[in-house]
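> mind looking at a prediction? Sequence and model below.
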Amino acid sequence: MKVYNHPVLLPEVWLHWDHQTVRERGTQALLRSRMDFLLMLPHGQRIVLEVDGSQHYTRDRGQRPDSAKYAETMAGDRDLKLRGYDVFRFGHDELRDETAARVLLEQFLPALFRRLNVSAGTD
């Protein structure tokens, strides 16, 4: 069997890091363990890509800044980083326009692959 060393992009991945059930801990227990996208790269490299709307840093439907919500988001990033994931966040507005999003990602992904020594070769 041939193994390919190509990147794999998975949308909406849940990382269940805790053996306790949601019933025991409540529905909020695993919220910080949801990733918008998980990019799995050769050699076990794991990259989390998050797209943040205002719900990550505001309350009242985006009307008022909420430092506690922002702190929760940052705590989730730290937890993922300690588990071996690199986390990269994009603001919703950066990706709203398709053309601008394409330009951004066409710059970001090759730069990321260079940093992590991921080749663009085919197997």
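Perfect, I can see it now. Computed from a predicted structure; not experimentally measured. Residues are numbered from 1 along each chain as shown.

> please make it C-alpha for all contacts and neighbour counts, starting now.
Noted.

> could you look up the SS state of I47?
For I47, the secondary-structure state derived from DSSP: H, G, I helix; E, B strand; the rest coil is strand.

> OK, contacts around the closest residue to N5 other than its chain neighbours?
Of all residues not flanking N5 in the chain, P42 sits nearest, at 5.3 Å (CA to CA, 6 or more residues apart in numbering). Residues near P42 by CA atoms under 8 Å, 6 or more residues apart in numbering: N5, H6, P7, V118.

> the third one against G44, yeah?
No: taking CA atoms under 8 Å as the definition, P7 is not a contact partner of G44, at 10.4 Å.

> next up, a second structure to put side by side with the first:
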Amino acid sequence: MRLQQSLMSDGERNLFAAYFKAFRERMGPRLPALIPQVYLHYDPTVVKLLRGRLPLPRQRMDFLMLLPQRQRVVIEVDGKQHFSKDGQPSLDIYADMVSADRELRLAGYEIFRFGANETTRRDHVARLTAFFEQLFRANGIDPG
């Protein structure tokens, strides 16, 4: 309940609910952790990597998934704040986002982004379930 309260949008709530609805029983204790609202400056690996450099401009991630072999996956649900300012498209905001994505990749994170509309459509549960199944299989995990 507490984790659900930390979610900031319908899209995030839908992604979180779809994940556990589809996989909690199927995978049981093998289910990879999906942690919402993670601040990456607390990750010792990132702290080491960024020592002496500016911190990542986008340190709060919507979700962090922890996979076997220390694989870390960031999942973002992007609303208009990721590409616009005051209701207008902004190349600067978009450039900052993709720059931060590159920094995260170089720090060892894999990043997947969803448009908020993807996570609020009628078929969002099926779409999200298919994504997670593909992600698991690509990382050698049997989704059950």
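Arrived safely, thanks for sending. All values reported here derive from a predicted model rather than from experimental measurement.

> list buried residues within the contacts of P42 of the first structure.
N5, P7, V118 (16 or more other CA atoms under 10 Å).

> which residue is the nearest non-sequential neighbour of the second one?
Nearest residue to P7 of the first structure in three dimensions, chain neighbours excluded: L41, at 4.7 Å (CA to CA, 6+ apart).

> return the residue of the second structure aligned against the one you found.
Aligned by TM-score structural alignment, L41 of the first structure pairs with L67 of the second structure.

> which residues touch that match?
By CA under 8 Å, 6+ apart, the contact list for L67 of the second structure reads P32, A33, V73.

> just give the nearest non-adjacent residue to P65 of the first structure, would you?
T58 (4.2 Å).

> which one in the second structure is aligned with the one you found?
In the second structure, T58 of the first structure lands on S84 (TM-score structural alignment).

> with K81 of the first structure instead?
That one, K81 of the first structure, aligns with R105 by TM-score structural alignment.

> that match and F16 of the second structure: what is the separation?
Taking CA to CA, to the nearest Å as the measure, R105 of the second structure falls 23 Å from F16 of the second structure.

> what about the two, which has more around it?
F16 (19 against 15; other CA atoms under 10 Å).

> so what does the helix or strand that that one is a member of touch, helix or strand wise?
Secondary structure assigned from DSSP states H and E places F16 of the second structure in helix 10-27. Secondary-structure packing of helix 10-27 of the second structure (3 or more CA pairs under 8 Å, 6 or more residues apart in numbering; DSSP states H and E): helix 124-138.

> mean per-residue distance, the helix it packs on to the first structure?
Here helix 124-138 of the second structure, set against the first structure after superposition, deviates by a mean of 0.8 Å using mean CA distance after the TM-score superposition for the first structure.

> neighbouring contacts of that helix?
Defining contact as CA under 8 Å, 6+ apart, one finds that helix 124-138 of the second structure is touched by N14, L15, A18, Y19, A22, E118, T119, D142, P143.

> mind listing what's buried in stretch 95-115 of the first structure?
L95.

> stretch 11-22 of the second structure now?
Here stretch 11-22 of the second structure shows G11, E12, R13, N14, L15, F16, A18, Y19, A22 as buried, counting by 16+ other CA under 10 Å.

> what range in the first structure matches that stretch?
Under TM-score structural alignment, there's no match for stretch 11-22 of the second structure.

> from the chain's centroid, how far away is that stretch?
Averaged C-alpha coordinates place stretch 11-22 of the second structure at 12 Å from its chain's average position (CA atoms, centre = their mean, to the nearest Å).

> and for stretch 107-123 of the first structure?
18 Å.

> show me where the first structure has strands.
For the first structure, strands defined by DSSP state E occupy the ranges 8-14, 34-41, 45-52, 58-59, 64-65, 85-91.
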